[in-house]
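K.L.:
coords please:
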Amino acid sequence: MLDQRWHPGDSGILVVVFSQVRIPAGKFGLERLFQRTRHSCLFLNDLSGGWYRGLDETIDAAVSNALARPGSRPGTAPTRIIYYGSSMGGYGALRTALRRGDGDLHAFGTELCLGRPGSRSLAAGVTASGLAHDLPEAHPDTARRTLRLYFGCFDGTDALNAARAADLLPQALLHCLASTHGSHDHLYTLNLIRRITGTFQRDPETELASKGLILHPSLAALTDFGQLFERFATGECPAPETLSALPEFDRNPGMRALAAEFEARAGQTEAALCRLELLEREIDADPVWQGLPKRWRKKLPLRRVEILRDSGDPVRARAALQAACTTFPVDDQMVALGATLGLALHVKSS
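P.N.:
Presented below is the predicted three-dimensional model:
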């Protein structure tokens, strides 16, 4: 089922905004971002969580209807289309932009092959198709459109899909970011998203460079990182050296965090703990890394807590969790983790 909402504007631009997964009925992802925009907006939400597959005709009807609507002032009906989304929404936006060929694209953290090990689509119940990719054939008119793909290359799934995009979508502009899968939230926090979406005229590359977020990675290294992440997600235990030998390793916190997971699975507990603790300190000291989404940064100390607990060291685990509570606001995950250690933590009411 496709939920939809229309917001009139007077900029002459129609932004078709595809929601992320698990947005409840009546709500729409990224709606707050476009709350005060001058653009006309069509908000879409795949309530089935199926990555917008099987909804092509419904999406087409919704877009056609939106284009036929008047703007908020006479003479301001939309004449330009932007397809926009993150994660599941990024896939929906990319799929629609390729299929229709009538609009530009801004898609963040998009999977090109759904249901792969460790992916968000698989976690949501989307199974792999067995194809090399799940994208429709590009409409001939896409050659006249600007397709922008943004990937947080500190994430294994994003890294692998960035490398795939370079191969499968050579017509697209690829933005490899010093960020995580939550790159859209990251850029929103840094006020970069509003600069990009305000008029859709500014060069995103210039805006991203202003915050030091642009990476120029080896696509081979991104492929290796992503494939090692998928192997780990299927239960394998690759050697940490398979990651640390990659040329991007020292400047990619995601690779280093994954190496710690390899060590933990191999029983190298102290090595994993030391690697994570060193990484946390370096993130705190790095002017770019310290701006990474807090929910990603928080995973590192909480993972240390879990490793300590599971290795039979509750005293150090409790101390590590209490230290994390002084850096990050206590949430439900931390409360649940504390309960396994005999610590009574409480979420602070806002």
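
K.L.:
can we go C-alpha only for contacts and neighbour counts from here?
P.N.:
Noted.

K.L.:
Could you say which helix or strand holds residue 42?
P.N.:
Assignment of secondary structure by DSSP states H and E places residue 42 within strand 40-46.

K.L.:
So which elements touch that strand?
P.N.:
Contacts of strand 40-46 with other secondary structure elements, assessed using 3 or more CA pairs under 8 Å, 6 or more residues apart in numbering; DSSP states H and E, are made with strand 2-7, strand 13-18.

K.L.:
Contacts for the first one, please.
P.N.:
Contacts with strand 2-7, where a contact means CA atoms under 8 Å, 6 or more residues apart in numbering, come from 25-26, 40-47, 55, 58-59, 62, 66.

K.L.:
Out of those residues, which comes closest to residue 156?
P.N.:
residue 46 (25.0 Å; CA to CA).

K.L.:
quick one on the thing from earlier: between the strand holding residue 42 and strand 13-18, how big is the angle?
P.N.:
Taking axes from the mean of the first three to the mean of the last three CA atoms, to 10 degrees, strand 40-46 and strand 13-18 form an angle of 10 degrees between their directions.

K.L.:
Name the surrounding residues that touch strand 40-46.
P.N.:
Under CA under 8 Å, 6+ apart, the answer for strand 40-46 is 1-21, 23, 25, 28-29, 31, 34, 52, 63, 66, 71, 78.

K.L.:
tell me which residues in stretch 29-44 are buried?
P.N.:
Neighbour-count burial for stretch 29-44, counted by 16 or more other CA atoms under 10 Å, picks out 29, 30, 31, 34, 37, 38, 39, 40, 41, 42, 43, 44.

K.L.:
which stretches of the protein form strands?
P.N.:
Assigned by DSSP state E, the chain shows strands spanning 2-7, 13-18, 40-46, 80-86, 104-108, 147-152, 173-177.

K.L.:
now the other sequence, so there's something to compare against:
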Amino acid sequence: MDHPTSASRHGRLDSLLKHGESKLLVIVFSQVRVPAGKFGLERLFAKTRHNCLFLNDTGSDWYLGLEHAIDAALSAAMGEVSPERMIYYGSSMGGYGALLTGLRRQDGDTHAFGPELRLGRSGYQSTAYEIDANDQRLVDFKSLAETYSHELNLYFGCFDAVDAAGAIAANELLPKARRHLLRSTHANHDHLYSLNIIRRLIRTFERDPARELASKQLNCDITANDLRAFGDLGEALASDAVVDPADITELEAFQANPGLMRLAAETYARAGDLDKALETMEKAEALVESDPVLQGLPKRWRKQLPLQRVNWFFKAGQTEMARQLLTETLERFPADEAMLTLAKQLSLGSTASK
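P.N.:
As a prediction, this is how the structure comes out:
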């Protein structure tokens, strides 16, 4: 059965309301790079019975300053579907939008995957989109959370330095939140989808996320000290500070965390120790490939590990090694623009076109 939809635009905010049969209204915030007229996660939620309000900040400005536009879209949607319950939902930039709006409005539960709680820091995606840490539109999450009475679920991938920092910030700013620390990356929503967790959660929004995550061995056993160190060291490396690889390799979580291994490999490379960099990155790859849960990590993250080794071989003048590894990588993962560029530089045009 087809359900009516209605679209509108408020400045840089696009919205689309899809009518459903349940009593839920799910407000779904798009991630970055979703073009105007399109909406993140639209196909996912199209398979549910829920009323869905899709929102997209077409300026990729982290939904800052869009309070009035969001409220107008919500008021119109609520007038049409009269929901009994509301859910704010999003990943990455969308996770920030969901968290920001859920805390501000305080009229529904929130599920935010990989939100950056402190925007504009070195190595953060928000910084790449020119969000400043001192932007006057930023809000005080801690004060908003003091009166928040709904369920707040935050999902962080412990293989990502920014997510690790977010998990620590959440503990300080949002102590009432349910923090889900995952054996995953920043793109943990995609990872959870591949393991059928997302579809089970969103079907009714009545399942316990912690129980679902535990059923797939996704919980990450990592100390607050290691999370904080990972976030700090990742930010330091992104700001071109000198990082001692030992500060990473001596962390308790290092041997079970391919994200920490990747960070250590990059510090070895910066220090000019190519052999150690290659060895450590290859160790991270082996860990991912040996674990059934980690094999479900998004391919766009997994392929960055061998591709970094290709680049290191290439820069070191070990062209044949670079060619061989890139050929193997192209056989395992879909080619993207960076891979095709590398292939051209290494004279692998015919292989890359397969």
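
K.L.:
before we move on, the earlier item: of the strands of the first structure, which is nearest residue 233 of the first structure?
P.N.:
Comparison of those against residue 233 of the first structure by CA to CA identifies strand 147-152 as nearest, at 18.6 Å.

K.L.:
Where in the second structure does that closest one fall?
P.N.:
On the basis of TM-score structural alignment, strand 147-152 of the first structure is assigned to residues 152-157 in the second structure.

K.L.:
and what of stretch 301-319 of the first structure?
P.N.:
So stretch 301-319 of the first structure sits over residues 306-324 in the second structure, by TM-score structural alignment.

K.L.:
and the end-to-end length of that stretch?
P.N.:
With CA to CA, to the nearest Å as the measure, stretch 306-324 of the second structure spans 11 Å from end to end.

K.L.:
Show me which residues of that stretch are buried.
P.N.:
Of the residues in stretch 306-324 of the second structure, those with enough neighbours to count as buried (16+ other CA under 10 Å) are 306, 307, 308, 309, 310, 311, 312, 313, 314, 319, 322, 323.

K.L.:
which outside residues touch it?
P.N.:
Contact with stretch 306-324 of the second structure is made by 274, 278, 281, 282, 285, 325, 326, 329, 339, 343, 346, 348, as judged by CA under 8 Å, 6+ apart.

K.L.:
which position in the second structure aligns with residue 190 of the first structure?
P.N.:
For residue 190 of the first structure, the aligned residue in the second structure is residue 195 (criterion: TM-score structural alignment).

K.L.:
With residue 216 of the first structure instead?
P.N.:
For residue 216 of the first structure, the residue aligned by TM-score structural alignment is residue 221.

K.L.:
count of residues packed around its match?
P.N.:
Using other CA atoms under 10 Å, the number of residues around residue 221 of the second structure comes to 13.

K.L.:
What sits closest to residue 222 of the second structure if chain neighbours are left out?
P.N.:
On the basis of CA to CA, 6 or more residues apart in numbering, the spatially nearest residue to residue 222 of the second structure that is not a chain neighbour turns out to be residue 253, at 6.1 Å.

K.L.:
what does residue 30 of the second structure give?
P.N.:
Here the nearest residue to residue 30 of the second structure in space, its sequence neighbours aside, is residue 40; by CA to CA, 6+ apart that works out to 4.3 Å.

K.L.:
how much space between the corresponding residue of the first structure for the one you found and residue 310 of the first structure?
P.N.:
Residue correspondence to the first structure (TM-score structural alignment): residue 40 of the second structure is matched to residue 29. Using CA to CA, residue 29 of the first structure is found at 37 Å from residue 310 of the first structure.

K.L.:
Over to residue 276 of the first structure?
P.N.:
As for residue 276 of the first structure, its distance to residue 310 of the first structure is 16 Å (criterion: CA to CA).

K.L.:
likewise residue 197 of the first structure?
P.N.:
Taking CA to CA as the criterion, residue 197 of the first structure is separated from residue 310 of the first structure by 45 Å.

K.L.:
Kindly report the same for residue 322 of the first structure.
P.N.:
In this view, residue 322 of the first structure and residue 310 of the first structure are 17 Å apart by CA to CA.

K.L.:
can you pull the contacts of residue 257 of the first structure?
P.N.:
275, 276, 279, 300.

K.L.:
Per the alignment, residue 92 of the first structure pairs with which residue of the second structure?
P.N.:
Looks like residue 92 of the first structure aligns to residue 97 there (TM-score structural alignment).

K.L.:
ok, now which ones touch its match?
P.N.:
For residue 97 of the second structure, the contact set (CA under 8 Å, 6+ apart) comprises 29, 62, 63, 90.

K.L.:
And the equivalent of residue 170 of the first structure over in the second structure, how far from residue 143 of the second structure?
P.N.:
In the second structure, the residue equivalent to residue 170 of the first structure is residue 175, according to TM-score structural alignment. From residue 175 of the second structure over to residue 143 of the second structure the distance is 11 Å, taken as CA to CA.

K.L.:
repeat for residue 322 of the second structure
P.N.:
When distances are taken as CA to CA, residue 322 of the second structure and residue 143 of the second structure turn out to be 52 Å apart.

K.L.:
cool, and residue 115 of the second structure?
P.N.:
With distances defined as CA to CA, the gap from residue 115 of the second structure to residue 143 of the second structure amounts to 18 Å.

K.L.:
For the two, work out which one has more neighbours and name it.
P.N.:
Set side by side, residue 115 of the second structure and residue 143 give different neighbour counts by other CA under 10 Å, the larger being at residue 115 (27 against 12).

K.L.:
What is the equivalent residue in the first structure for that one?
P.N.:
Counting by TM-score structural alignment, the partner of residue 115 of the second structure is residue 110.

K.L.:
Identify the residues contacting its match.
P.N.:
Contact criterion CA under 8 Å, 6+ apart gives 86, 87, 88, 89, 90, 91, 94, 149, 150, 151, 158, 161 as the residues in contact with residue 110 of the first structure.
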